[in-house]
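In: My questions are about this predicted structure, shown below with the sequence.
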Amino acid sequence: MKPFVLLATRPEDVPADEEYALFLRYSGLDERDLIRVRLEAEPMPRFDLDELSGIFVGGGPFNASDPWKSAVQRRVEAEFAALLDEVVKRDFPFLGACYGIGTLGAHQGAVIDSTYREPVSVIEVDRTPEGRADPLLAGLPDRFTAFVGHKEAVSQLPASATLLARGEGCPVQMFRVGVNVYATQFHPELDVEGITTRIHAYADHG
């Protein structure tokens, strides 16, 4: 099997390592099959998509709507924009969680702001009719619980996106572009232990 890639941006080692472990656990992959790249520490490699099975994006400290951005954040955003040009054009398998919805949303022209920010919490997520027909959500109930915690969110989807799941406090919880390019506002990789680690790691981050 060709490997998957996890593109990560967390500078703190403990939550970064746990994020990788959670993606391994819930994807069923092992370390040989899930290559982690910590973009806050190194530039994004030039990927040959023909040599990969798919791309995951985890959460992180960057926000598309940040009024001030560091040189590292600007580099990471430029690298994602170039990667997503190819991913969307080829309809290459992609799943962005939390920060991933900001990268894909910004690439597609979504409106992203603080209107629908959510504190760290467990919420109810509802599948839309399109979500009920989507193969990635097959087997899930029409309403399910998920972990969230974010300072920004998509407040207006572009025409290229299909809304798959919504929440009461944040209307865009999951969308798809094309057939294989997905993004979630909630964290599909998180469990109670994982979110507890992040609460302690980011307690002073507002």
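Out: Happy to help now that I have it.

In: contacts, neighbours, all on C-alpha from now
Out: Fine.

In: which is the next helix or strand following the helix or strand hosting residue 85?
Out: Per DSSP states H and E, residue 85 falls inside helix 71-90. For helix 71-90, the following helix or strand on the C-terminal side (DSSP H and E) is strand 94-97.

In: packing partners for that next one?
Out: If you count contacts as 3 or more CA pairs under 8 Å, 6 or more residues apart in numbering; DSSP states H and E, strand 94-97 packs onto strand 54-57, strand 181-184.

In: how much space between residue 203 and residue 62?
Out: 16 Å (CA to CA, to the nearest Å).

In: before we go on, here's another structure to hold up against the first:
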Amino acid sequence: MRPFLLLATRADDEPADAEYEAFLLRTGLDASDLVRCRLEAGPMPRIDLEDYSGILVGGSPFNTTTVHKSATQQRVEAEFDALLDRVVAEDFPFLGACYGIGTLARHQGAHIDSTYAEEVDAPEITLTPQGLADPLCAGMAPAFRAFVAHNDAITVAPPHMVVLATSPSCPVQMMRVKDNLYATQFHPELDGEFFAHRQGFYADHGYFDPEALPEIQAWTRAQDVSGSWHVLRNFVERYAR
């Protein structure tokens, strides 16, 4: 099997490694079948799409709407734009989570701002009629819970973008472009323990009151978000080649 490629941007080793572990667990892949590239550490290498089954993008401390972006974030965004030019043109299998929805949506002309930002939560997310019919949502309940925490989100989706899942607090929780490019605002890789671990590293990033960290971590560990995990396993099962 050709491996999948995980494009990551977390600068701290511990949360970066935990994210990779979470993606391995939820996809069912082993390390040889999920190649990780940490873009914050250096320029994106030349990616030959024929070498991979698909591309995954994880979350990030970067925000799409940040006004004063670091040189690293500017480089990463330019590299994503160049890659997505090819990925979209070829309708190549792509699944972005959280920051990943920002990269794809920005490339496709969506309006993104802080209107639908969400603090740490596990909201009820509902599949749209299009989502109920989509193969990446196979096996999912019409309504499920998933972890979120983000400072910006899609406010206006372009007409060609298909909304697959929505929630009262964030209208675009999952979307598709063409046939094979997907993204979720929620985190389909996380369970309560992984998310609580991550919260400890990003307590001062504006997602919640840092003084409330112990209570938030306890709440997080008690949540059942297993219904959201189908997305990653379905992506791998559909596109492995």
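Out: Yep, it's here. All figures in this text were calculated on a predicted structure; none of them were measured in a lab.

In: TM value for the aligned chains?
Out: Overlay of the two chains. TM-score (TM-score structural alignment, normalised by the length of the first structure): 0.99; 206 aligned residues with a CA RMSD of 0.6 Å.

In: who has more neighbours, residue 203 and residue 62 of the first structure?
Out: residue 62 (21 against 9; other CA atoms under 10 Å).

In: Let's check: the centremost residue of the second structure is which one?
Out: With distances taken as CA atoms, centre = their mean, residue 97 lies nearest the centre of the second structure, 0.6 Å away.

In: List the contacts of it.
Out: 56-59, 183-188 (CA atoms under 8 Å, 6 or more residues apart in numbering).

In: Check residue 107 of the first structure too.
Out: 81, 84.

In: please redo it, this time with the cut-off set to 10 Å
Out: Residue 107 of the first structure makes contact with 77, 80-82, 84-85, 88, 101, according to CA atoms under 10 Å, 6 or more residues apart in numbering.

In: Map it onto the second structure.
Out: Aligned by TM-score structural alignment, residue 107 of the first structure pairs with residue 107 of the second structure.

In: Would you mind getting the average deviation of the helix holding residue 85 of the first structure from the second structure?
Out: Once fitted to the second structure, helix 71-90 of the first structure is off its aligned match by 0.4 Å on average (mean CA distance after the TM-score superposition for the first structure).

In: can you give me the helices for the first structure?
Out: With DSSP state H as the criterion, the first structure has helices at 13-27, 71-90, 99-108, 129-132, 192-201.

In: okay, the ones you listed in JSON lines with distance to residue 142 of the first structure next?
Out: Converted to JSON lines, the helices of the first structure look like this (distance: least, CA to CA, whole Å):
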{"stretch": "helix 13-27", "distance to residue 142 of the first structure": "21"}
{"stretch": "helix 71-90", "distance to residue 142 of the first structure": "28"}
{"stretch": "helix 99-108", "distance to residue 142 of the first structure": "21"}
{"stretch": "helix 129-132", "distance to residue 142 of the first structure": "7"}
{"stretch": "helix 192-201", "distance to residue 142 of the first structure": "22"}
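
In: Determine which stretch of those helices is the most buried.
Out: helix 99-108 (a mean of 24; mean count of other CA atoms under 10 Å).

In: With the second structure overlaid, how far apart is that helix on average?
Out: Helix 99-108 of the first structure sits 0.3 Å off on average (mean CA distance after the TM-score superposition for the first structure).

In: tilt between that helix and helix 71-90?
Out: 70 degrees (axes from the mean of the first three to the mean of the last three CA atoms, to 10 degrees).
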